[in-house]
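Engineer: coordinates only, sequence not included:
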């Protein structure tokens, strides 16, 4: 069986020794960028390789980019090969943040033409609650060869976002918390607010109280109400830096609403250009200038 959106803890546990399955630990903390790797070295799912958001899944920040620019795809493809991935592998990605960071690797692989990739539902926390095996032993990796078939239509630039909103040809959805979206608080970026015309769907809305994704039917109803009358193919997702937005994109795929896109630069790129419009709490905006 092929998994392309989510995989359960039970299904992964049953395939830990499968020769064509590869597992990636994507745990990360924006507040402490070394914390994810430290946690990985302490314990992880057997066979998992660590993929660092900053070092592996993003490019260095430039003056005109957001906080997590898309990685150099050729370099990432070479790393995947070094990590034992080939184009026939079933890949599973996980984190301890409900899929907020693992979703980035899921989306990247799909954009590179590899659809056999799934996020572990419930992540590392659910895995441990179920008493499934963990280890501190680093895996022995036999290098393979991975070829990318990049589809650069899967993301939009800031200019495309401006044009799409002006022509009302896209529906823009922001995955940040409501406080950040409304401009009432901004703990990360230097300017608070939102892109005018965007709608808010905090990524936490996609999960139940146990940290598992809502059912496809529930997600379909909620997203259909949010994006109407736009079709899924006209929906674009954003967040602070283009990482957690992938969570909403994944949720739409789970719901059977395929074809939405990513604004990869997101808010942290948008505010680099002072000529781009912003909306939000004026009092907060003034306090940050």
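Structural biologist: All right, it came through fine. Keep in mind the model is a prediction, meaning the values are calculated, not measured. Numbering: from 1, shown residues only.
Engineer: going by C-alpha atoms from here, please, whenever you check contacts or count neighbours.
Structural biologist: Fine.
Engineer: and residue 122, how close does it get to residue 239?
Structural biologist: 21 Å (Cα to Cα, to the nearest Å).
Engineer: I misspoke; the intended subject was residue 170.
Structural biologist: Distance, residue 170 to residue 239, using Cα to Cα: 16 Å.
Engineer: who has more neighbours, the two?
Structural biologist: Set residue 170 next to residue 239 and count neighbours by other Cα atoms under 10 Å: residue 239 wins out with 30 against 25.
Engineer: put this next to the first one:
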């Protein structure tokens, strides 16, 4: 594989490698929206292809067989560097890239700012239905990138583990309730994922990111578990921490929709805190 792209790639840099056989661009989009406009040559995959749910829990990881089938159906290749984008603020593309990473495919990049950034750069777009090539994508689950409810319960008092809640402050304190219970995992650090982006919706410079992370006492020596409501926003922060060189990073598929809807999980609710 000759392509060497950073975790976050800008539109001009991606445009420079269009046509490189080692690079696959994939739109996380519905077939209808993709058909209206997409980056030339991009493949297409929908969120429902690589996530599953068990209501009221959303954003779960499907089993490896289903993921292998979904990635193969989309035409993704194990020998390619996969660059994902969306039109929904980067969280859907980030979730695809998180899933690829924890299924053993680490050659991944996010188009910073998504389709809007591409359009703003004045680059070519095309329309037409998805054209999926045949492939046989192999997956291998990487357990060190995944936290589930039982793993979290077992590590609540582990000083080597930190929980990073990237939801809004109202969600974190429990005034914005989106599951059976509001609040957060005990001891979790709150860092709204939007703080990692500038006014243009794109990733802040590295120096600013490092300061934000340090100001929130997020330490690379600890195992950082990212979560939000259904592990879309927190897939973005997972990629940001990878971009900053953090080696021990996990995502929590299901996230608060799993934890907050369970009846036996401890919850911290700070609505009445002074």
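Structural biologist: Great, that's in hand. The shown structure was predicted, so the numbers you read here are calculated from the model rather than taken from an experiment.
Engineer: would you map the strands across the stretch 151-274 of the second structure?
Structural biologist: 161-165, 189-190, 223-227, 249-251 (DSSP state E, counting those that start in this stretch).
Engineer: ok, how many other residues are close to the aligned partner of residue 193 of the second structure in the first structure?
Structural biologist: Aligning on TM-score structural alignment places residue 193 of the second structure opposite residue 203 in the first structure. A count of neighbours around residue 203 of the first structure, defined by other Cα under 10 Å, yields 22.
Engineer: quick one: residues contacting the residue nearest to residue 203 of the first structure when sequence neighbours are not counted.
Structural biologist: In space, and not counting its chain neighbours, residue 203 of the first structure is closest to residue 175: 5.2 Å by Cα to Cα, 6 or more residues apart in numbering. Residue 175 of the first structure is in contact with 200-203, 237-239, 244-245, 247-248, counting by Cα atoms under 8 Å, 6 or more residues apart in numbering.
Engineer: okay if I get the residues you listed as JSON lines plus distance to residue 36 of the first structure?
Structural biologist: Converted to JSON lines, these look like this (distance: Cα to Cα, whole Å):
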{"residue": "200", "distance to residue 36 of the first structure": "28"}
{"residue": "201", "distance to residue 36 of the first structure": "26"}
{"residue": "202", "distance to residue 36 of the first structure": "23"}
{"residue": "203", "distance to residue 36 of the first structure": "20"}
{"residue": "237", "distance to residue 36 of the first structure": "25"}
{"residue": "238", "distance to residue 36 of the first structure": "23"}
{"residue": "239", "distance to residue 36 of the first structure": "21"}
{"residue": "244", "distance to residue 36 of the first structure": "16"}
{"residue": "245", "distance to residue 36 of the first structure": "20"}
{"residue": "247", "distance to residue 36 of the first structure": "19"}
{"residue": "248", "distance to residue 36 of the first structure": "22"}
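Engineer: ok, and these in the second structure?
Structural biologist: Retained in the second structure: 200-203, 237-239, 244-245, 248, out of the contacts of residue 175 of the first structure (criterion both residues aligned by TM-score structural alignment, their matches' Cα atoms under 8 Å).
Engineer: now list the buried members of those residues.
Structural biologist: Using 16 or more other Cα atoms under 10 Å as the burial test, these include 200-203, 237-239, 244-245, 248 as buried.
Engineer: no further questions, thank you.
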